[in-house]
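> The sequence isn't on hand, but the structure is:
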């Protein structure tokens, strides 16, 4: 089973052909997708996509770029929305000190609210981190000390030290099209050292199209290229990579019923 753990189907890039994009994903063998909430004000649109399709699930959260939209966002609000049907994760949330589109203190405050919501709901925390390794590691460790929660380091491109700190907390990691980029040797080195039982796949579409589609709008249908890259990095067969990432996905997103599919 191929599963795209991180799509942004409500993005404006898909406004004109969302149905066709979903159909192409299915034709390419993508059997499940998780469409990601980038800000709480977008949640209704994100949730509607999940409710309209049996094979699509949703998250609720606010990306660090959008944290300024609601600096006082509470865990209560996130928990209330997370109680809706087909909501399976908290986020995408975190820290982005590269663009700093929201003040850093606001990013941290909003991120901590998400961590509390993950702890209270039992849903996995979908974490975005960029150029914030030390602060991210500190917040994750502090929040985890208050009570454990599951976390996913989405589209991981940060350093090896943060990867080790997150792995020590039991984190899962998702591999994106960046793994196929010629200049991403450092990323591939970290992927080679990730916990084998906690790696999943994502496209992060419409962003980060893998080689050989780089430069185009990304789609879930391109996920097999990422599967192949992960297989090469880890020295696994395609079938083993598919099976491992499927097992890891359902261990993390355990609110999603696992279809009874016979493997060949």
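That came through, no problem. A quick note: this is a predicted structure, and the numbers were derived from the prediction, not measured. Residues are numbered from 1 along each chain as shown.
> From here on, just use CA atoms for contacts and neighbour counts.
Will do.
> what sits up against the longest strand belonging to the chain?
Identified as the longest strand of the chain according to DSSP state E is strand 87-96. In this structure, residues lying in contact with strand 87-96 by CA atoms under 8 Å, 6 or more residues apart in numbering are 36-38, 47, 57-65, 78, 82, 104, 107-108, 111, 114, 117-118, 123-132, 136, 253-256.
> which stretches of this structure form strands?
If you assign secondary structure with DSSP E, the strands in the chain sit at 2-7, 30-35, 56-60, 87-96, 125-130, 151-153, 172-175, 199-201.
> can you state the direction angle for the fifth one and strand 87-96?
On the basis of axes from the mean of the first three to the mean of the last three CA atoms, to 10 degrees, strand 125-130 is oriented at 20 degrees to strand 87-96.
> what angle do strand 125-130 and strand 2-7 make?
In this structure, strand 125-130 runs at an angle of 70 degrees to strand 2-7, with the same axes, to 10 degrees as the basis.
> How far does strand 125-130 sit from its chain's centre?
If you compare the mean C-alpha spot of strand 125-130 with that of the full chain, they lie 8 Å apart, counting by CA atoms, centre = their mean, to the nearest Å.
> hold the first one in mind and look at this next one:
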């Protein structure tokens, strides 16, 4: 069984055929999906998807792109939303200094609110980081000193130092279709060297479809291509990577329940 640890099934890209997309994922061996919150103003739609499908879970959070435009919320507000039994993580949140759609100080402030909520709930923090390695290391270190904090750096495409420092702090690293891209050799070297018990795979669908699907709209079924690439990088069988990343997912996202095998 595979897990797509990060996708966006509420996005308009899937509205016309969401059931078919989910069916294709299941047919490809994807037994669990985590659909991610990026705006509190649209959290109801994210939660409704997780409520409708037993093998789909969700998170609640504010993407750094939305940090300026989303209504102010404190950690207590996030904690309240996270009480829903289908919510298994806090985020997606973090720092994006590539696009800078929100002011950097605002991104950091909102990120720290999410870290506080993650500590209060015991749920993992789902972290987006782009072109902000030094700042991300600093914030993660400071927030981890404030109390137990666990989480994942999703769709990892940053440098080795950030990956290693995050692992030291107890975080997991999730790889997307970028791992299959021709120019991603440095990323593949990082994926080869990280501890096996900290690896996850994801699609970030509808974005970043892996080879051989690159150029298409991504969807959870395509996580199989990323897992196969990771297997080759690590010198493992595909079945071993499937088992490894699935075990890692349920260890980190421990509120999520494993699917019940068909009779």
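Sure thing, it's come through. The structure presented is a predicted model; accordingly, all values stated were derived computationally and were not measured.
> re the thing from before, so which of the strands of structure 1 comes closest to residue 233 of structure 1?
With CA to CA as the criterion, residue 233 of structure 1 lies closest to strand 172-175 of the strands of structure 1, at 11.0 Å.
> The closest one vs structure 2, average offset?
On the superposed models, the aligned residues of structure 2 are on average 0.8 Å from strand 172-175 of structure 1, with distances taken as mean CA distance after the TM-score superposition for structure 1.
> I would like the residues contacting the helix ranked longest in structure 2, please.
Counting residues, the longest helix in structure 2 under DSSP state H turns out to be helix 104-121. When contacts are taken as CA under 8 Å, 6+ apart, the neighbours of helix 104-121 of structure 2 outside the stretch itself are 61-62, 64-65, 67-68, 74-76, 78-79, 82, 89-91, 93-97, 124-125, 139, 143, 147-150.
> any idea how far it is from the chain center?
Helix 104-121 of structure 2 sits 16 Å away from the centroid of its parent chain (CA atoms, centre = their mean).
> and what of stretch 81-90 of structure 1?
Going by CA atoms, centre = their mean, the spacing between the C-alpha centre of stretch 81-90 of structure 1 and its chain's C-alpha centre is 15 Å.
> residues of it that come out buried?
Of the residues in stretch 81-90 of structure 1, 81-82, 86-90 count as buried by neighbour count, 16 or more other CA atoms under 10 Å.
> same check, this time on stretch 170-189 of structure 2
Residues of stretch 170-189 of structure 2 classed as buried: 171-181, 187-188 (neighbour count, 16+ other CA under 10 Å).
> centre of the chain versus that stretch, how much separation?
13 Å.
> quick one: the helices in structure 1?
With DSSP H as the definition, structure 1 shows helices at residue ranges 18-27, 43-52, 75-82, 104-121, 133-146, 160-168, 185-191, 223-234, 238-252.
> Of these, flag the one that's most buried.
Each of the helices of structure 1 was given a mean neighbour count from mean count of other CA atoms under 10 Å, and the largest, a mean of 23, is that of helix 104-121.
> Neighbours of residue 6 of structure 1, how many?
Counted with other CA atoms under 10 Å, the burial measure for residue 6 of structure 1 works out to 26 neighbours.
> corresponding residue for it in structure 2?
In the superposition onto structure 2, residue 6 of structure 1 corresponds to residue 6 when matched by TM-score structural alignment.
> Residue 204 is in contact with its match, correct?
Yes. Under the criterion of CA atoms under 8 Å, residue 6 of structure 2 is in contact with residue 204, at a separation of 5.3 Å.
> wait, what's in contact with the residue nearest to residue 100 of structure 1 when sequence neighbours are not counted?
Distances taken as CA to CA, 6 or more residues apart in numbering put residue 65 closest to residue 100 of structure 1, at 7.1 Å, once the chain neighbours are dropped. Residue 65 of structure 1 makes contact with 96, 99-102, 107 under the criterion CA under 8 Å, 6+ apart.
> With respect to residue 260 of structure 1, which of the residues you listed is nearest?
For these, with residue 260 of structure 1 as the reference and CA to CA as the criterion, the closest is residue 96, at 38.7 Å.
> what's the burial count for the corresponding residue of structure 2 for that closest one?
Mapped onto structure 2 by TM-score structural alignment, residue 96 of structure 1 lines up with residue 96. Neighbour count of residue 96 of structure 2, defined by other CA under 10 Å: 23.
> and residue 96 of structure 2, how far is that from residue 54 of structure 2?
Distance, residue 96 of structure 2 to residue 54 of structure 2, using CA to CA, to the nearest Å: 32 Å.
> likewise residue 205 of structure 2?
Counting by CA to CA, the gap from residue 205 of structure 2 to residue 54 of structure 2 is 19 Å.
> Between these two, tell me which one has more neighbours.
residue 205 (25 against 16).
> Would you mind confirming that the more buried one makes contact with residue 5?
No. Applying CA under 8 Å as the test, residue 205 of structure 2 and residue 5 come out as separate, 10.5 Å apart.
> what sits in contact with each of those two?
Joint contacts of residue 205 of structure 2 and residue 5 (CA under 8 Å, 6+ apart) do not exist.
> quick one on the thing from earlier: which two of the buried residues of stretch 170-189 of structure 2 have the greatest separation?
Of all pairs drawn from the buried residues of stretch 170-189 of structure 2, the one with the longest distance (CA to CA) is 171 and 181, at 24.2 Å.
> still on that earlier bit, now do the longest strand of structure 1: distance to the chain's middle.
Distance, centroid of strand 87-96 of structure 1 to centroid of chain: 8 Å (CA atoms, centre = their mean).
> who's in contact with the nearest residue to residue 2 of structure 1 once chain neighbours are set aside?
Using CA to CA, 6+ apart and skipping the chain neighbours, the partner closest in space to residue 2 of structure 1 is residue 30 (4.9 Å). If a contact means CA under 8 Å, 6+ apart, then residue 30 of structure 1 has 1-4, 220-221, 223 as its contacts.
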